[in-house]
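**Student:** Predicted structure and sequence below. I'll ask about it afterward.
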Amino acid sequence: MHVVVRALGVLSALSDRREGVTLQQLHRELDIPLGSIHRLLRTLESEHFVTRSPSTKRYSLGAAALALGYHETFDSYLVAPPQPVLDIARASGETVFLTRMVDSRVVCIALVESTHPLRLFVRMGQEMPLHAAASARVVLAHKDPVLVEALLTSNPREAFTRGTMREVNQLIDHLARVRRYGFDVCSSELDDDVWAVAAPVYDAAGHVECSVALAAAAGRVESPEIRAEYTERVLRAGEKLSRAYGYAGPIVIPQRAELVDLYSQAVDGHPFEPAIRAKQEQ
């Protein structure tokens, strides 16, 4: 029973520490001998209740622990908007939100609504379609290819607009470009005349379970310069959140001039595949 109580204490200590906690911190906070807590953490890690970052050596909750809190409404995953999300929303006036993969779904867990009269319909707890939302695809792009194909094949791929990507092979090719460029763009794919950009958020172990996204009415972000600015802001926010969660690996963010050039050549707002889009429309 004593071991069970200690294990619950460790899980409780990690529950609100997304940046991760070191072995020494847990030792001091829980007053558990180093040898005992090290053995306990090894057992919890082997059962996927905790995970340890190979770079920062910090511990955080694992998939098995997170699964215990899963339920259909996703209420337990909803959080207050972190500062980087608030900063982009304040600077842009647009809708900015944070998503997280829960089981096989990607859900909006934090949201700041646009200050403009014309707002977009995004709500807390909303499930984002895996094939049509940039905020979901940027998470999928960093998952195991076998899992990705299984999720895309088994989930309905509704045609929300004429521009919605629905073919599995096309989506898998698109995800490869998302990994290459480090962000994703959705332009009139989920909603007509809505443009969105999303960046991954890495956890301490280098996994991507979350994304940060900005969505705006397409008419407010028509110029390559504005789209490049918002893309850079979203990428910077993703970097700040990743560092806050304990990720110490590399994050490459294109220069503003590179992004302007990408958007200047884009077809229908898609910066990485203008040639493909142009060919499809012929």
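**Tutor:** Nice, thanks for sending it over. Owing to the predicted nature of the structure, the values given are computational and were not obtained by experimental measurement.

**Student:** hey, let's count contacts and neighbours off CA atoms from now on
**Tutor:** Noted.

**Student:** Report all helices and strands that the helix or strand harbouring residue 36 contacts.
**Tutor:** Under the criterion of DSSP states H and E, residue 36 resides in helix 34-46. For helix 34-46, the packing partners by 3 or more C-alpha pairs under 8 Å, 6 or more residues apart in numbering; DSSP states H and E come out as helix 23-30, strand 50-52.

**Student:** if we look at it, which residues are touching it?
**Tutor:** Contact partners of helix 34-46, identified using C-alpha atoms under 8 Å, 6 or more residues apart in numbering, comprise 7, 23-24, 26-27, 50-52, 62.

**Student:** Please convert these to a markdown table, extending it with neighbour count.
**Tutor:** What follows is the contacts of helix 34-46, written out as a markdown table (neighbours: other C-alpha atoms under 10 Å):
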| residue | neighbour count |
| --- | --- |
| 7 | 18 |
| 23 | 16 |
| 24 | 14 |
| 26 | 20 |
| 27 | 17 |
| 50 | 22 |
| 51 | 23 |
| 52 | 22 |
| 62 | 18 |
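
**Student:** second one coming, line it up with the first:
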Amino acid sequence: MTKAFDMLELLGDHAEGVSAARAAEVTGHPFSTAYRLLGGLVETGYADFDPSTKAYTLGLEVFRLGQKVAHRRGFAGSSKDLLQTLTRTTGESSILSVRRADAALTVLTVDGPQFRTTTDPGDESPLHTSALGQALLAHDANVDRTVDALVLEPRTPQSVTDADELRAKLERIRELGWAGQSEENDVGMNALAVPVFDLDGRLLAALALAAPVFRRTLDELVEFVPQLREAATAVAARMPR
């Protein structure tokens, strides 16, 4: 176990990535041991492997756990002020999420003045039920294959569990430029999300507004699409390339 932690520390010190050979050299482990340890970290999500460069980097599982700790310690985040402005101007909770396997991983939230969000940094929501997940899934380069592989379990009676129905919804999301859901992910909650793209059109994240159904209908949330898109552009400018 200590060797695995040593390997995580090494990956943390090499943000650009490190090869198995280099990892063995730095740690003093035999190549076979370093290769096995790195493979185990990749399998569990604590490391990523790039076949083109043969380099290992820290995985999103480390980020997910770090977010849990950061949230408990009041971590603000580089885009916190942007979400705070979005919440202030709309009066609703804002949420930023990134793709992690078959889920949307919450990385930042700002509660609305009258309602707390139902997700915290480090939490995950299914791609097929949450507005954030649907916004991310709609722009998957292999969306049909991904939908086929998803287990479309319902979270509420309103959740979409039919693959063809989900595909049709994802097509509408691409056409409209936003994803909306009403009580599909959490009973009593509406949410609207837009994708966050960098200047090259690469999908970075998704940004959402969430509101209880008694305060804001989905149609009313749609009125905030311009503000949501403006905030998404600002967030993209601050995210690492």
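**Tutor:** Yes, it's here. This one's a predicted model, so the numbers in the text were calculated from it and none came from an experiment.

**Student:** ok, back up a step: dump the helices and strands packed on helix 34-46 of structure 1 to JSON lines, plus distance to residue 69 of structure 1.
**Tutor:** Converted to JSON lines, the helices and strands packed on helix 34-46 of structure 1 look like this (distance: least, C-alpha to C-alpha, whole Å):
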{"stretch": "helix 23-30", "distance to residue 69 of structure 1": "22"}
{"stretch": "strand 50-52", "distance to residue 69 of structure 1": "14"}
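
**Student:** Relative to residue 242 of structure 1, which of these is closest?
**Tutor:** With distances scored as C-alpha to C-alpha, the stretch of those nearest to residue 242 of structure 1 is strand 50-52 (15.3 Å).

**Student:** Excluding its own residues, what touches the closest one? List them.
**Tutor:** 11, 41, 44-45, 58-65, 204-205.

**Student:** I'd like the contacts of helix 34-46 of structure 1 written out as a markdown table, with distance to residue 143 of structure 1 added.
**Tutor:** Written out in a markdown table, the entries for these read as follows (distance: C-alpha to C-alpha, whole Å):
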| residue | distance to residue 143 of structure 1 |
| --- | --- |
| 7 | 29 |
| 23 | 28 |
| 24 | 31 |
| 26 | 30 |
| 27 | 33 |
| 50 | 19 |
| 51 | 17 |
| 52 | 18 |
| 62 | 16 |
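
**Student:** Identify, from the residues you listed, the entry nearest to residue 209 of structure 1.
**Tutor:** Of all those, the one sitting nearest residue 209 of structure 1 is residue 62; the distance, using C-alpha to C-alpha, is 11.5 Å.

**Student:** related to what we said a few turns ago, and residue 238 of structure 1, which of the helices and strands packed on helix 34-46 of structure 1 is closest to it?
**Tutor:** The closest of the helices and strands packed on helix 34-46 of structure 1 to residue 238 of structure 1 is strand 50-52. By C-alpha to C-alpha, the value is 20.9 Å.

**Student:** now that closest one, how far from the centre of its chain.
**Tutor:** When distances are taken as C-alpha atoms, centre = their mean, to the nearest Å, strand 50-52 of structure 1 is centred 19 Å away from the chain's centroid.

**Student:** burial count for residue 92 of structure 1?
**Tutor:** Residue 92 of structure 1 sits with 17 neighbouring residues when counted by other C-alpha atoms under 10 Å.

**Student:** And it, how close does it get to residue 230 of structure 1?
**Tutor:** Counting by C-alpha to C-alpha, to the nearest Å, the gap between residue 92 of structure 1 and residue 230 of structure 1 amounts to 8 Å.

**Student:** From residue 226 of structure 1, how far out is residue 129 of structure 1?
**Tutor:** 26 Å.

**Student:** Neighbour count: those two, which is higher?
**Tutor:** residue 129 (21 against 15).

**Student:** Give the aligned equivalent of that one in structure 2.
**Tutor:** Taking TM-score structural alignment, residue 129 of structure 1 has residue 126 as its aligned residue in structure 2.

**Student:** can you check residue 101 of structure 1 too?
**Tutor:** Counting by TM-score structural alignment, residue 101 of structure 1 corresponds to residue 99 in structure 2.

**Student:** what do you get for residue 185 of structure 1?
**Tutor:** With TM-score structural alignment defining the correspondence, residue 185 of structure 1 maps onto residue 180 in structure 2.

**Student:** who are the neighbours in contact with its match?
**Tutor:** Under the criterion of C-alpha under 8 Å, 6+ apart, the neighbours of residue 180 of structure 2 are 131, 190-193, 218.

**Student:** Doesn't it belong to a helix?
**Tutor:** No - for residue 180 of structure 2, which was evaluated using DSSP: H, G, I helix; E, B strand; the rest coil, the result is strand, with no helix membership.

**Student:** so what's it closest to, chain neighbours aside?
**Tutor:** Among residues not flanking residue 180 of structure 2 along the chain, residue 192 sits closest, at 4.3 Å (C-alpha to C-alpha, 6 or more residues apart in numbering).

**Student:** Check whether residue 189 of structure 1 sits in a helix, strand or coil.
**Tutor:** Taking three-state DSSP as the rule, one finds residue 189 of structure 1 in the coil state.

**Student:** could you pull out the strands for structure 2?
**Tutor:** 47-50, 55-58, 93-100, 103-110, 124-126, 179-182, 189-197, 203-212 (DSSP state E).

**Student:** want to try CSV for these, with distance to residue 118 of structure 2 as columns?
**Tutor:** Rendered in CSV, the data for the strands of structure 2 read as follows (distance: least, C-alpha to C-alpha, whole Å):
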stretch, distance to residue 118 of structure 2
strand 47-50, 28
strand 55-58, 28
strand 93-100, 10
strand 103-110, 10
strand 124-126, 10
strand 179-182, 14
strand 189-197, 9
strand 203-212, 9
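
**Student:** so which of these gets nearest residue 75 of structure 2?
**Tutor:** Proximity to residue 75 of structure 2 (C-alpha to C-alpha) singles out strand 103-110 among those, at 9.1 Å.
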